[in-house]
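Peer 1: Could you work out the structure for the sequence below:
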Amino acid sequence: MPLPLLKKVLPAHARLTLRKLYWLSRSWLYAGRKVYCLLCEGSFRTFLPFGTERRPQALCPRCHTVERHRLLWLFLQEKVKITEKPLEVLHMAPEPRMQTRLKGLLNLRYRSADLTSPVAMDHVDIQALPYPDGLFDLILCSHVLAHVPDDAKALQELRRVLKPDGQLLLQARLHPHAQTLENPQALTPQQRLQAYGQADRFRNFGQDFGQRVAAQGFSVEAMEYALSRTPEEQTRLGLGKKEIIFVATPLVHEAK
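Peer 2: Got it, this is the predicted structure:
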């Protein structure tokens, strides 16, 4: 059956299940001991190229996670103690494998949310979250804000539902230019494709990403956490180069 027709006939959950089975069936082709995926706990002879730029050693052959996913999971284990602490967790735009691991932790009260994702537990707009103030100890938001019409409003909402001593962990694709690129004339998907390289983007973040987050009432620490490992270990775990985790904590938590 042609792929476009398959997408029309099968529901999203069924398509995702088929993809997982396909990945699992092919992963044996890459059996080996040179690299190790922290998320599916599989060992392989190599990670695979991925992305439009074909990043080498990026994609796990079994669970299809990439560098930033593995790095975030390492950070959650070591710095957040995600497997030990009782935490209220909100996971925006959940990555399927990450969600599976987090949902399996009995110490967490876990919710995932997205506007349209079939794997998300709640279908919500990040710019108008339905959750009460100060509910979550931890919020994960990876590669989301570039795809939101008003990233400032989204950050304000994330701050509102975060506990005063909570943490918001952010990841984003950062472009080399100093300032974030936003074109107010790019209104249609085709215009956004031309402006940002993706039809569903509303901006290309520059090196000022941390400052943009801080402007919405956060203290922000940028952590290149892969550097906590030797170069050899970075390669073995497929952590990637220059992946940054932004750890944002509320400066003031104002009740509204």
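Peer 1: Could you use CA atoms for every contact and neighbour count after this?
Peer 2: OK.
Peer 1: For burial, what's the neighbour tally of Gly217?
Peer 2: A count of nearby residues for Gly217, using other C-alpha atoms under 10 Å, gives 18.
Peer 1: okay but it is in contact with Ala248, surely?
Peer 2: No: in this structure, Gly217 is not within contact of Ala248 by C-alpha atoms under 8 Å, at 9.2 Å.
Peer 1: quick one more, to check against the first:
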Amino acid sequence: MSICNICGGQSFVAGPGGRMSSTGKPPKCQSCFSLERHRSLRQVYLKLTKFIPFKSLSALQISPDKAIQPEWFASLEVSIYGSHNSIDIQSIDRGDKSYDIVVCNHVLEHVKDDSLALKELMRVTSERGFLQLGVPDPCRLRKTKDWGYPDEKQHGHFRLYGSDIQEKFQQVFPPDIHQLKVLMDDPATGMTDVYFFFTRSEFIASVIREDLNQ
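Peer 2: As a prediction, the model looks like this:
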């Protein structure tokens, strides 16, 4: 039986537009409305909490995400663009290394200058923490399609990322920043999603490399 790892729900229905998961299963939890990406990311953080002392770390979350629980951290600031505590990730009005953990999922595709946004997100991340990033299905395409404007037919995205997104990371970040790719399954549908981590910490890098994908 499929169980939602966010709310414990056991009833699932079709997702937006009536779609099924890539595994053929209904993806939307009827109780908390989570989708595959929320539950796979929850799995990532549930594993990380076993090794990283989140309770002593501050966090910034760019856009609300059902996968993240505020009580995990010493503090959690949430930005809702154009609404409550709106932060433009191309120009973050915060000091260097203001947060230990920065969480940014399904946002980068909505900004015009993604290189600048990546630099800003890393700038406000402390040396003992990490930046965690997710974008929609970067493994589906080989090369990123960037049309340079927010296309409402594509949910307001400036681009659809391909697997070459990692080349973008290599261009933007200096070599002292560890860049790590994590694959994680949604326990309800079995769909695999991709997440990226960036850290200056050898300890964090080793945890992700050695423990997260087990």
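Peer 1: Quantify their similarity with the TM-score.
Peer 2: With the length set by TM-score structural alignment, normalised by the length of structure 2, the two chains reach a TM-score of 0.79; 192 aligned residues with a C-alpha RMSD of 2.3 Å.
Peer 1: Strands of structure 2, residue ranges please.
Peer 2: Using DSSP state E, the strands found in structure 2 span residues 12-13, 28-29, 58-62, 75-79, 99-105, 125-134, 145-151, 157-160, 178-185, 192-199.
Peer 1: Ok, which of the ones you listed comes nearest Ile6 of structure 2?
Peer 2: Between Ile6 of structure 2 and the strands of structure 2, the tightest spacing by C-alpha to C-alpha is seen for strand 28-29, at 9.4 Å.
Peer 1: what's that closest one aligned against in structure 1?
Peer 2: The alignment of strand 28-29 of structure 2 onto structure 1 (TM-score structural alignment) covers residues 59-60.
Peer 1: What residues sit buried inside stretch 149-160 of structure 1?
Peer 2: 151-152, 154-160 (16 or more other C-alpha atoms under 10 Å).
Peer 1: and if you look at stretch 41-48 of structure 2?
Peer 2: Using 16+ other C-alpha under 10 Å as the test for burial, stretch 41-48 of structure 2 gives 41-48.
Peer 1: would you turn those into TSV with distance to Gly8 of structure 2?
Peer 2: Formatted as TSV, the buried residues of stretch 41-48 of structure 2 follow (distance: C-alpha to C-alpha, whole Å):
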residue	distance to Gly8 of structure 2
Leu41	15
Arg42	12
Gln43	13
Val44	17
Tyr45	16
Leu46	14
Lys47	17
Leu48	20
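Peer 1: Give me the mean distance between the longest helix along structure 2 and structure 1.
Peer 2: As assigned by DSSP state H, the longest helix anywhere in structure 2 is helix 36-48. Average distance, helix 36-48 of structure 2 versus aligned residues of structure 1 after superposition (mean C-alpha distance after the TM-score superposition for structure 1): 1.3 Å.
Peer 1: Contacts for stretch 47-55 of structure 1, please.
Peer 2: 35, 56-61, 238 (C-alpha atoms under 8 Å, 6 or more residues apart in numbering).
Peer 1: my bad, should have said stretch 25-39 of structure 1
Peer 2: 42-47, 60-63, 65, 70, 73-74, 97-98, 101, 235-238.
Peer 1: same check, this time on stretch 146-162 of structure 1
Peer 2: Here stretch 146-162 of structure 1 has contacts from 126-129, 131-139, 145, 168, 172, 200-205, 212-213, 216-218, 250, 253-255, using C-alpha under 8 Å, 6+ apart.
Peer 1: For PyMOL, what selects the buried ones among those?
Peer 2: Of the contacts of stretch 146-162 of structure 1, the buried ones go into a single PyMOL selection, burial set by 16+ other C-alpha under 10 Å:
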select buried, resi 126+127+129+133+134+135+136+137+138+139+145+168+172+200+201+202+203+204+205+212+213+216+217+218+250+253
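Peer 1: returning to what we had before: output the contacts of stretch 47-55 of structure 1 in CSV; the columns should cover distance to Leu181 of structure 1.
Peer 2: Shown next, in CSV, are the contacts of stretch 47-55 of structure 1 (distance: C-alpha to C-alpha, whole Å):
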residue, distance to Leu181 of structure 1
Val35, 36
Pro56, 27
Gln57, 29
Ala58, 26
Leu59, 28
Cys60, 31
Pro61, 34
Gly238, 30
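Peer 1: quick one: contacts for Tyr81 of structure 2?
Peer 2: Applying C-alpha under 8 Å, 6+ apart, the residues contacting Tyr81 of structure 2 are 63, 87-88.
Peer 1: Not counting its neighbours along the chain, what's nearest the residue nearest to the spatial centre of structure 1?
Peer 2: Central residue of structure 1 (C-alpha atoms, centre = their mean): Ser142, 2.7 Å from the mean position. In this structure, Ser142 of structure 1 finds its nearest non-sequential neighbour in Gln171, 4.5 Å apart by C-alpha to C-alpha, 6 or more residues apart in numbering.
Peer 1: Correct me if wrong: that neighbour contacts Phe246.
Peer 2: Yes: the pair Gln171 of structure 1 and Phe246 passes the contact test of C-alpha under 8 Å, sitting 6.3 Å apart.
Peer 1: re earlier: relative orientation of the longest helix of structure 2 and strand 178-185 in degrees?
Peer 2: 120 degrees (axes from the mean of the first three to the mean of the last three C-alpha atoms, to 10 degrees).
Peer 1: What separation is there between the counterpart of Gly166 of structure 1 in structure 2 and Glu167 of structure 2?
Peer 2: Aligning on TM-score structural alignment places Gly166 of structure 1 opposite Gly129 in structure 2. According to C-alpha to C-alpha, to the nearest Å, Gly129 of structure 2 stands 23 Å off from Glu167 of structure 2.
Peer 1: Can you pick out the residue with more neighbours from those two?
Peer 2: Remark: of Gly129 of structure 2 and Glu167, Gly129 carries more neighbours, 24 against 9, as counted by other C-alpha under 10 Å.
Peer 1: List the residues that contact the closest residue to the more buried one other than its chain neighbours.
Peer 2: The shortest distance from Gly129 of structure 2 to any non-neighbouring residue, by C-alpha to C-alpha, 6+ apart, is to Asp100 (4.4 Å). Contacts for Asp100 of structure 2 (C-alpha under 8 Å, 6+ apart) come out as 57-59, 125-130.
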